[in-house]
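Engineer: how would this look folded up:
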Amino acid sequence: MADYDVIVIGAGPGGYVCAIRCAQLGLKTACVEGRETLGGTCLNVGCIPSKAMLHASELYHEATENFAKMGLMGKSPSVDLPKMLEYKQSSVDSNTSGIEFLFKKNKVDWLKGYGSIPEAGKVKVGDKVHTAKNIVIATGSEAASLPGVEVDEKVVVTSTGALELKKVPGKMVVIGGGVIGLELGSVYSRLGSEVTVVEFQDHIIPGSDGEISKQFLKMLKKQGLKFELNAAVQGTSVKNGKATVTYKKRKDDSEHTLDADVVLLATGRRPYTSGLGLEELGVEMERGMVKTDAHWSSNIKGIYAIGDVISGPMLAHKAEDEGMAVAETIAGQHGHVNYSVIPGVIYTHPEVANVGQTEEQLKAEGRKYKVGKFPFMGNARAKSHFAGEGFVKILADAETDRILGAHLIGPMAGDLIHEVCVAMEFGAAAEDLARTCHAHPTFSEAMREAALACGDGAIHA
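Structural biologist: Alright, predicted model coming up:
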């Protein structure tokens, strides 16, 4: 008889959610985690600590830039980075200890150590081998490397090192104009760094709605960030605690350099499967990811995979959804993830959020659609918060009016997007959203106005 019904390897958002749901469904469950704390990259060195730093730096900006405009007079605060890092760590600690409490509450065993799979139905942790009817791989991802860029987590850092800097750098170069680079770059820009972002493409946040990308770039430049677009980084060098970044402009192949106190490598992430023994086991892989079927099963019976180690966006909430779905599948239920309704959020100021298809994707597939747009400058609440920049854009099918996607840049975008997520989950039309009463004054009224713009027109624009 097996020791467990399910052993989950990895206690990040996908893994710990999967383990808890398995236990709730009556399965004897264990979760393998080698960190000293649960929660994976997200809670320890990713989502949560970065949001704490974003929150602190945004409040600092409010105090130095907007308080006086509102009649809040007094001495402007100064930045005590070590104290800010203590606040960040307290946020991490409260969240990771919360997961440990949930494990105990739901009777999930924490197998402390790093796991491998010597054969189907067995998981080795340290010197001990545990048996399981089902194994779920949820080992997440790690920062992607770049040729010629050697990370030391002191001068040349990944997001992990960027969250532990001892002082605010005078100059920071961010390699990569995606989510991680722009979030952390904006943190240090607000705290006083001169930040330059070097991006390979000719636009930032590749894959996003083109109109949002252009508007976002303008806003970030206005905030003081500098950009070198269409630029291919050749390498970095470090001397006497300072870094030099060498890059080539792709349009003319000319070579340039940038000096920096800190270089942040933020060129994305790659699946982390090292040490699991998947190759020896015969698990089929595809571009470094575990290849799975529609039920998150690998080609080896009883071995499943979720989250960043399989295809799809590397998002914590996508992993959580898959964690619950695979638990339900193992328990004999019908686990399901709607991959067409997975929101994405960039937690800068203003926030950027999206769900569904972009205009570029709709044009590429030849689908007829209509656009409903509304500027936050027409939203009374946004203007009173000095947050009138940005807009909401809703895309709907030209014939059926069914919502196909939404793209926002503005205040509370990461929360507002979920109204459209629920609407899309139920197959709603833009008119359904437009006819739903929204409280006044709220930021959410901008969503209704954009939906109205898909029909006869917005009221306040």
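
Engineer: switch to C-alpha atoms for all contacts and neighbour counts from now on
Structural biologist: Fine.

Engineer: tell me where the stretch 51-200 of the chain has helices.
Structural biologist: Using DSSP state H, counting those that start in this stretch, the helices of the stretch 51-200 of the chain run over 81-105, 159-162, 179-191.

Engineer: pick the most deeply packed of those.
Structural biologist: helix 179-191 (a mean of 23; mean count of other CA atoms under 10 Å).

Engineer: I'd like the structure of this one too, to check against the first:
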Amino acid sequence: MADLQAKLLIIGGGPGGYVAAIRAGQLGVDTVLVEKDALGGACLNVGCIPSKALIHAADEFYAVSRAASGTSNTGVRGLGASIDFSQTIAWKDGIVRRLTGGVGALLKKAGVKVIAGQADVIDGKTVAVGNGAQRQVITAETLLIASGATPIELPFLPFGGDVLSSAEALALTEIPRSMAIVGAGYIGLEIGCLYAKLGATITLIEAASRILPHYDEDLTKPVSARLKQLGVDALIETHAKGRAENGCGLIVEHRTGEQRLIEAEKILVAVGRKPALSGWGVADLGLAMNGPYVQIDDRCRTSMRGVYAIGDITGEPMLAHRAMAQGEMVAEIVAGLNRNWDKRAIPAICFTDPEIVSVGLSPDEARASAIDAKVGLFPFRANGRAMTIGRDDGFVRIVARSDNDVILGIQAVGAGVSELAASFGLALEMGCRLQDIAGAVHAHPSLGEAVQEASFAALGRAMHMA
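Structural biologist: Coordinates of the predicted model:
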């Protein structure tokens, strides 16, 4: 294989890497992208997209099941509910193939050279792919590392057999009768909710004092209530200790020292993700680190000249859209444009039931930063659209400065609120004040009206709330 030279060499074809490559190609930058697995990375292939597809299928099955059992409040009744899970998986896999194929087509259109294989970093400008007669050396003026992250494995619960990572949990060919989930963060909760709706008995094991410990408690209370409705058992302040001796379950221990056996057909370990930086030479570059993450500045430059890093390897928040925005920025910097990372807020979404969206500061975070803030909250039980979809649990909350009404953060919990994330982020990026949102005409009936109503509440003039 002939060696290659390029202006930009990107390692990793996930959301950050492929967006950087496409944008660089659009700007006329000679670009090579190396990806060892499938284009689209974990998000598209084994994470974000597969999970959302299965969540949707589970929601449909759950709705039909309620109708068949006569428990739907709408009066809809059905004759029975069933699911062909193999067809569900085939449908999910078809979505993934369409999207990965689309990424490949976009890269080709942008003139990006895509090399399949494991990148072995030789130095800050040189990478080898393959070995022996198939070894190809690629040199570039600029190196961009976008290798992503992998699930954290517990030493006493190694992946394999009935112990699953999130990727394996989303690739099951049969619905498990029962599943113990170690970790009640957003990954564990999303997968737990979907399999609970498909009929599995779900037990959550969380070491913290509540589920979703990285979200504030007001946002998580509606999710906790919904878990009880779904029959999910959430064990808090509880640690997993290891497999049962007969291999049929998980031993857990409460903070009091009491141990018990959780019988489970499958065990999902969802305790977080770690940067994918070992085993392929990048660690030998001696880049400055921030704990386990690559240290970067506001232009995503590492401590080595000509080497950039984006996405999960650079730390929290480990979100695909953050990596995409960083990738686009780096591509434009390499093309000679003047860019830096000046994002005010990055939306975070938890696709639980109900969904959670958080952008910017929560009330507690504002207080911790010694900011005098006002808070406006509007419950969905007073929103017509929420009532008409049969889900009026949750609320929208706005946090703003008390002195000038500039919005510091917007959060929501409720069915379908993920689709409000863009407007939340836009409000913070544009430096909106409460009056800007309150004065904008919001369509009726819609969930978005709750955003305007929360602004009214923060201004002391709630409209549709006593």
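
Engineer: quantify their similarity with the TM-score.
Structural biologist: Remark: TM-score between the superposed chains equals 0.95 [TM-score structural alignment, normalised by the length of structure 1]; 456 aligned residues with a CA RMSD of 1.7 Å.

Engineer: sorry, back to before: mind giving me a markdown table with the helices of the stretch 51-200 of structure 1 and columns for distance to residue 427 of structure 1?
Structural biologist: As requested, the helices of the stretch 51-200 of structure 1 are exported to a markdown table (distance: least, CA to CA, whole Å):
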| stretch | distance to residue 427 of structure 1 |
| --- | --- |
| helix 81-105 | 34 |
| helix 159-162 | 38 |
| helix 179-191 | 29 |
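
Engineer: which ones are touching the closest residue to residue 4 of structure 2 other than its chain neighbours?
Structural biologist: Using CA to CA, 6 or more residues apart in numbering and skipping residues adjacent in sequence, the residue nearest residue 4 of structure 2 is residue 138, 4.7 Å away. Applying CA atoms under 8 Å, 6 or more residues apart in numbering, we find residue 138 of structure 2 in contact with 3, 4, 5, 6, 9, 126, 127, 128, 129.

Engineer: quick one: map residue 245 of structure 1 onto structure 2.
Structural biologist: Under the alignment (TM-score structural alignment), residue 245 of structure 1 maps onto residue 250 of structure 2.

Engineer: and for its match, the neighbour number?
Structural biologist: Residues near residue 250 of structure 2, counting by other CA atoms under 10 Å, number 24.

Engineer: my guess is it contacts residue 244. True?
Structural biologist: Yes - if you go by CA atoms under 8 Å, residue 250 of structure 2 and residue 244 touch, sitting 5.4 Å apart.

Engineer: what's the match for residue 389 of structure 1 in structure 2?
Structural biologist: With TM-score structural alignment as the criterion, residue 389 of structure 1 matches residue 393.

Engineer: about what we covered before: distance of the aligned residue in structure 1 for the residue nearest to residue 4 of structure 2 from residue 104 of structure 1?
Structural biologist: The alignment partner of residue 138 of structure 2 in structure 1, by TM-score structural alignment, is residue 130. Going from residue 130 of structure 1 to residue 104 of structure 1 by CA to CA, to the nearest Å gives 19 Å.

Engineer: one more: residue 348 of structure 1?
Structural biologist: 35 Å.

Engineer: cool, and residue 253 of structure 1?
Structural biologist: To residue 104 of structure 1, residue 253 of structure 1 is 58 Å away according to CA to CA.

Engineer: swap in residue 216 of structure 1?
Structural biologist: Residue 216 of structure 1 is 44 Å from residue 104 of structure 1, by CA to CA.

Engineer: doesn't residue 227 of structure 2 lie inside a helix?
Structural biologist: Yes - secondary structure assignment places residue 227 of structure 2 in a helix (DSSP: H, G, I helix; E, B strand; the rest coil).

Engineer: that one matches what in structure 1?
Structural biologist: Aligned counterpart of residue 227 of structure 2 in structure 1: residue 220 (TM-score structural alignment).

Engineer: I figured residue 316 of structure 1 hits residue 11, correct?
Structural biologist: No - Residue 316 of structure 1 is beyond contact range of residue 11, at 11.8 Å (criterion: CA under 8 Å).

Engineer: about what we covered before: so which of the helices of the stretch 51-200 of structure 1 gets nearest residue 274 of structure 1?
Structural biologist: helix 159-162 (18.9 Å; CA to CA).
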